[in-house]
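> Sequence first, predicted coordinates after that:
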Amino acid sequence: MSQEAKSSACLALADGSVFFGSAFGASGEVTGEVVFNTSMTGYGEILTDPSYCGQIVTMTYPLIGNYGINFEDVESNGPRLRAFVVRELCRAPSNFRSELSLDDYLRKAGVIGLEGIDTRSLVRRLRSQGSVTGVLSTVDLDPQSLIAKAQAAPSIVGQDLVQEVMPAASFAWTERLGNFATLAPQDSQPTRYHVVAIDYGMKWNILRHLTQVGCRVTVVPGTSTAAEILALQPDGVFLSNGPGDPEPLTYAIRTIRELLGKLPIFGICLGHQLLGLAAGARTYKLKFGHRGANQPVMNLRNSKVEITSQNHGFAIDALTLPANIEVTHRNLNDQTIEGMRLTDQPAFSVQYHPEAAAGPHDSAYLFEEFCSLMDLSVEKMKA
């Protein structure tokens, strides 16, 4: 019997590579940028991170699903990635918090899963050649057909994926960190500030951290204008993470540019890139991106190394930085910019995720730094 006949799913890459395996979760066919994540845990958060919109995510850790899925730890209202690839799926999770198996969760969410392939071979290919477009199918197992589909699919570069994941309308966020997060609920601070969080595909744990440090948070869609945001009379503005290429998001860049100098601004991930573009820098696509819970970053202000969680495929080009941007953090693996601040305006950002659930918490101090900026802004207004 042929390999194709034995297989229930096939992943084909635009470079001609083909991987046969077994399907789990939903059935069907999807196209996306194939990327990998090096985290050992946190697959529930990865599945629901809107930044993975448009991507087929491969986990490098060989066994995934052993502690199931619980709905307290999710980062949005459902999986946002195109498909999920693992070496071995655990079909019998064992954890007191588990509410659903990974297989059942993906099936109900309509997301295709693939197991049983050589994920080491796939990841080595992505590391050497870079992230590539792929097609994962349970209905078409013809390699040449799938390769042709992958080659004809558009690149993630130039696409506006934010429109697929941002909220349709503004809303107030009130949830704080739970018992299984960094801080216990009793450690939270009283409300001190009103923050408008611009949602380009935001992880909910960011909002939990903002409320934990004393912020009343109003979430607005990523297409909101500066006038609409200023009308809410915030003390500060947060720029969220989100999927894909930042350069097509001209509406977001224009809004941030119009807000600069008016209010303290803090950006994470895509928000970091958008702040850089609004200030006059450029961005570029990384070869295979940074995705995992183990990325070393140097804080240049105190020479401390932070172990960080990351998920991004684009970065700010250091050669295009304007004179008023100071680099504050660098990735120790490839020296890319991981943090910056504007020297003449109250705005700063980081490329990594200081709020990461199921990941390191070395960088949670950044939320307090945002509050300090708002403190100074309020004092200046009173003076």
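Received, thanks. Numbers count the residues shown, from 1 in each chain.
> use CA for all of it now, contacts and neighbours both
OK.
> Would you agree residue 274 is in contact with residue 246?
Yes: contact criterion C-alpha atoms under 8 Å: residue 274 and residue 246 qualify, at 6.2 Å.
> so what secondary structure elements neighbour the strand of greatest length in the chain?
The residue-count maximum for a strand in the chain (DSSP state E) belongs to strand 283-299. Using 3 or more C-alpha pairs under 8 Å, 6 or more residues apart in numbering; DSSP states H and E, the elements in contact with strand 283-299 are strand 29-37, helix 119-129, strand 304-316, strand 325-331.
> Can you tell me the closest non-neighbouring residue to residue 204?
Nearest residue to residue 204 in three dimensions, chain neighbours excluded: residue 75, at 4.8 Å (C-alpha to C-alpha, 6 or more residues apart in numbering).
> Now do that neighbour: how many residues are near it, please.
Applying other C-alpha atoms under 10 Å, we find 25 other residues in the vicinity of residue 75.
> Now do the SS call for it.
With DSSP: H, G, I helix; E, B strand; the rest coil as the basis, residue 75 sits in coil.
> any idea how far it lies from residue 268?
15 Å (C-alpha to C-alpha, to the nearest Å).
> closest one to residue 362 among the helices and strands packed on strand 283-299?
Residue 362 lies closest, by C-alpha to C-alpha, to one member of those: strand 304-316, at 5.6 Å.
> For residue 290, which residues are in contact?
Neighbour list for residue 290: 37, 310, 311, 312, 313 [criterion: C-alpha atoms under 8 Å, 6 or more residues apart in numbering].
> ok, and here's another one to check against it:
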Amino acid sequence: VCTYPLIGNYGIPDNERTNGVYKNFESESIHIRALIISDYSTEYSHWSATRSLGDWLQENKIPGIYGIDTRMLTRKLRDKGTMLGKVIIDENPDVDFEDPNMTDLVSEVSIKKPVEYKAGKKKVVLVDCGTKNNIIQAFLGRNISIKRVPYNYDFACESCDGILLSNGPGDPKINKKTIENARKAMEKNTPILGICLGSQILALAAGADTYKLKYGHRGHNQPCNEMGTKRCYITSQNHGYAVNADTLAEDWRQWFVNDNDGTNEGLFHISKPFFAAQFHPEASPGPDDTEFIFDIFVRALK
């Protein structure tokens, strides 16, 4: 559901690739089930646009609907929390709802076989739970080679300098194989960075617990305090689950806390090279606000 009233006026850019990944898109395809907007602009104008939003949705077989009072719908979601919904074309009120959080969403968005992106001598294994392309670009830009592997790949046995657990959709507890492999990698003291879903997977591998948020954190304006400092960062987030900080073991600490609701936004081990951020450092609502997290991880690589 898009809250901004006018959607589509910028159009969609082309499929140009840089370093083997899409330059203008964060994934290889659209991963939403449907798009709901208020007012759709059939005419678009942007120097990089090559097609309309409608054409792009049709290419990917994604249904879209406009003429909906999305602000009213947003108020309902704000008051009731995250709700199941469905776009239907008849007046039959007897609708079966599928809860996506009960399914293995990560298996739908993860790659099926390993892919390598060459840069420098240091190599990071990126566990693809639905990774954003800009995460790959962030490490290639730091001269770090990437081996991108499926979510159920036995990455704990991989020869590498570090492991990156990516973002992704759904309930983290469903990803039992990824959690198990993360736990094995931790036993080897391999440097690990978790981003978004990866933060939750790392916490679960360390014995902590996660839970579902009523509303979730969505948007580019989530304030996060870095614990032990007087710094607050505006972060980009899109997640519906969080780590229960009260369940962290004694040798783990909270790194960041959400200033809106006090929930956990990052964690680290006090003596081993394990780090995690619940937000997206690569999204950079400002110039490069929290990309220092990548730099800390790079310095920790073997």
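Okay, I see it. Since we're looking at a predicted model, the values are computed, not measured.
> Can you give me every residue that contacts the counterpart of the residue nearest to residue 204 of the first structure in the second structure?
In the superposition onto the second structure, residue 75 of the first structure corresponds to residue 26 when matched by TM-score structural alignment. Applying C-alpha under 8 Å, 6+ apart to residue 26 of the second structure gives the contacts 132, 133, 134.
> which of those residues are also in contact in the first structure?
Compared against the first structure with both residues aligned by TM-score structural alignment, their matches' C-alpha atoms under 8 Å, the contacts of residue 26 of the second structure retain 132, 133, 134.
> wouldn't the second one be in contact with residue 25 here?
This points to residue 133 of the second structure. Yes: look at residue 133 of the second structure against residue 25 with C-alpha under 8 Å: they come within range, at 7.2 Å.
> ok, the most centrally placed residue in the second structure to residue 27 of the second structure distance?
Ranked by distance to the mean C-alpha position of the second structure (C-alpha atoms, centre = their mean), the top residue is residue 167 at 3.4 Å. Computed as C-alpha to C-alpha, the residue 167 of the second structure to residue 27 of the second structure distance reads 12 Å.
> Give the residues shared as contacts by these two.
Joint contacts of residue 167 of the second structure and residue 27 (C-alpha under 8 Å, 6+ apart) are 130, 131, 132.
> hang on, the last one packs against residue 28?
No: in this structure residue 132 of the second structure lies outside contact range of residue 28 using C-alpha under 8 Å: 9.3 Å.
> So which of the two has more stuff around it?
Between residue 132 of the second structure and residue 28, residue 132 has the larger neighbour count (other C-alpha under 10 Å), namely 20 against 14.
> Would you mark the buried spots in the longest helix seen in the first structure?
Taking DSSP state H as the criterion, the first structure has its longest helix at helix 365-382. By 16 or more other C-alpha atoms under 10 Å, the buried positions in helix 365-382 of the first structure come out as 366, 367, 370, 371, 373, 374, 375, 377.
> Give me the aligned partner of the first one over in the second structure.
Spelled out, that is residue 366 of the first structure. So, by TM-score structural alignment, residue 366 of the first structure is matched to residue 293.
> contacting residues around that match?
So residue 293 of the second structure contacts residue 281 (C-alpha under 8 Å, 6+ apart).
> How about the contacts made by the alignment partner in the first structure of residue 41 of the second structure?
Counting by TM-score structural alignment, residue 41 of the second structure lines up with residue 90 in the first structure. Neighbouring residues of residue 90 of the first structure by C-alpha under 8 Å, 6+ apart: 63, 64, 65, 66.
> so which of these hold up in the second structure?
Where the second structure agrees (both residues aligned by TM-score structural alignment, their matches' C-alpha under 8 Å), the contacts of residue 90 of the first structure reduce to 63, 64, 65, 66.
> Using ChimeraX, define a selection of the buried residues within these.
This is how ChimeraX selects the buried members of these, with burial counted by 16+ other C-alpha under 10 Å:
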select :64,65,66
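> for the residue nearest to the centre of the second structure, what are its contacts?
Per C-alpha under 8 Å, 6+ apart, neighbours of residue 167 of the second structure: 128, 129, 130, 131, 132, 194, 195, 196, 197, 198.
> could those go into a markdown table alongside distance to residue 143 of the second structure and secondary structure?
Compiled in a markdown table, those are given as follows (distance: C-alpha to C-alpha, whole Å; DSSP: H, G, I helix; E, B strand; the rest coil):
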| residue | distance to residue 143 of the second structure | secondary structure |
| --- | --- | --- |
| 128 | 20 | strand |
| 129 | 23 | coil |
| 130 | 22 | coil |
| 131 | 19 | coil |
| 132 | 18 | coil |
| 194 | 19 | strand |
| 195 | 20 | strand |
| 196 | 23 | coil |
| 197 | 25 | helix |
| 198 | 22 | helix |
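> between those, which has the most around it?
residue 197 (31 neighbours).
> For that one, give me its contacts.
With C-alpha under 8 Å, 6+ apart, residue 197 of the second structure has these contacts: 129, 165, 166, 167, 168, 169, 172, 239, 278.
> Tell me which residue of the first structure matches up with the third one.
Spelled out, that is residue 166 of the second structure. Aligned partner of residue 166 of the second structure by TM-score structural alignment: residue 240.
> one step back: and of the shared contacts of residue 167 and residue 27 of the second structure, the nearest to residue 18 of the second structure?
residue 132 (13.8 Å).
> Onto which residues of the second structure does the host helix or strand of residue 11 of the first structure map?
Element membership of residue 11 of the first structure [criterion: DSSP states H and E] is strand 9-13. Under TM-score structural alignment, strand 9-13 of the first structure corresponds to no residues of the second structure.
> Can you name the residues in contact with that strand?
Counting by C-alpha under 8 Å, 6+ apart, 18-23, 114, 132-141, 143, 146-147, 150-151 sit against strand 9-13 of the first structure.
> now do stretch 95-113 of the second structure
31, 84-86, 128-131, 149-151, 168-171, 174-175.
> how deep is the counterpart of residue 139 of the second structure in the first structure tucked in, by neighbour count?
Structural alignment places residue 139 of the second structure opposite residue 210 in the first structure (criterion: TM-score structural alignment). Residue neighbour count, defined by other C-alpha under 10 Å, stands at 28 for residue 210 of the first structure.
> related to what we said a few turns ago, most neighbours among the contacts of residue 197 of the second structure, which one?
residue 278 (31 neighbours).
> Distance check, the residue mapped onto that one from the first structure against residue 106 of the first structure.
Under the alignment (TM-score structural alignment), residue 278 of the second structure maps onto residue 351 of the first structure. Look at residue 351 of the first structure and residue 106 of the first structure: by C-alpha to C-alpha, they are 29 Å apart.
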